[in-house]
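Engineer: Return a 3D structure for these sequence lines:
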Amino acid sequence: MNALRRIAPALCCTALCGLALTACGDDGLKGTVEDYDTVTVWSDPGPGGRQTGELTTLAPLTVSCYEDGWFKISYDGGSGYIDSGTSILSKKGEVAPGMVPTC
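Structural biologist: Prediction:
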């Protein structure tokens, strides 16, 4: 019984990590921007980045990873970072940081 108590948490962690990684696949997690006028795309995460583009509602994009409050994305016409508070809808539901790997 004690061995089961030690193994069970490790098995749960392994299963959850596997689910998180398979949720995005090799190419990232595909989705669309939800209800916004525009979403600014930045060259780098954080205050040091420069604006490189804008996306509008229903613009398709791919989220490849999460880094300190930012999603790294690619879209038709470029790539960059958007604030992770941006609502992105995928086939798996609204994209959250735990659904994609860390950059």
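Engineer: drop to CA atoms for contacts and neighbour counts, all remaining ones
Structural biologist: Noted.
Engineer: In the protein, spot the strand with the most residues.
Structural biologist: strand 60-67 (DSSP state E).
Engineer: Please give the element, helix or strand, for T52.
Structural biologist: According to DSSP states H and E, T52 maps onto strand 51-55.
Engineer: quick revisit: and the next element down the chain from the longest strand of the chain?
Structural biologist: Going down the chain from strand 60-67, the next helix or strand is strand 70-75, by DSSP H and E.
Engineer: distance of T52 from L89?
Structural biologist: Distance of T52 to L89, computed by Cα to Cα, to the nearest Å: 22 Å.
Engineer: want to put them side by side, so please do this one too:
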Amino acid sequence: MSIPIRDWQIEYSKEKGLSLINLVEKHKVTYGNYPKSFSEIKGKMNLKVPKWTALGTKYTYDFFENGNYIVGFKSYYGYDLYYDKLNKEWIAYD
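Structural biologist: Next up, the predicted model:
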């Protein structure tokens, strides 16, 4: 029973993660650049930004000097999931 629940939690966390990515992209459209942190979105746009996944782990956001970014989170199974915005898919890393 726990495996279907964990799978659902991972999939739901991915969906919530996509809402974060949409907020990051909305910030870029509105302000002309990607935010340096989730708190910048919350402060400038006065929007609720989800911090926790359905797994109980925190979403991460890394902003790079080249203007790119990564949104990710850690799963139950010990791997990290990151969204590949170029290919529009979640990638798992050990």
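Engineer: TM-score for the pair, please.
Structural biologist: The TM-score (TM-score structural alignment, normalised by the length of the second structure) is 0.36; 54 aligned residues with a Cα RMSD of 3.8 Å.
Engineer: Between T52 and L89 of the first structure, which has more neighbouring residues?
Structural biologist: L89 (19 against 14; other Cα atoms under 10 Å).
Engineer: Make sure I21 of the second structure is actually in contact with Y69.
Structural biologist: No: if you go by Cα atoms under 8 Å, I21 of the second structure and Y69 don't touch, sitting 9.6 Å apart.
Engineer: Toward the C-terminus from the longest helix anywhere in the second structure, list the very next helix or strand.
Structural biologist: Counting by DSSP state H, the longest helix found in the second structure is helix 2-31. Sequence order places helix 38-45 as the next helix or strand after helix 2-31 of the second structure, per DSSP H and E.
Engineer: how about the strands in the first structure?
Structural biologist: For the first structure, the strands defined by DSSP E cover 29-33, 39-42, 51-55, 60-67, 70-75, 78-83, 88-90, 93-94.
Engineer: Serialize those strands to JSON lines and add fields for distance to R6 of the first structure.
Structural biologist: Output for the strands of the first structure, formatted as JSON lines (distance: least, Cα to Cα, whole Å):
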{"stretch": "strand 29-33", "distance to R6 of the first structure": "33"}
{"stretch": "strand 39-42", "distance to R6 of the first structure": "44"}
{"stretch": "strand 51-55", "distance to R6 of the first structure": "47"}
{"stretch": "strand 60-67", "distance to R6 of the first structure": "31"}
{"stretch": "strand 70-75", "distance to R6 of the first structure": "35"}
{"stretch": "strand 78-83", "distance to R6 of the first structure": "38"}
{"stretch": "strand 88-90", "distance to R6 of the first structure": "36"}
{"stretch": "strand 93-94", "distance to R6 of the first structure": "33"}
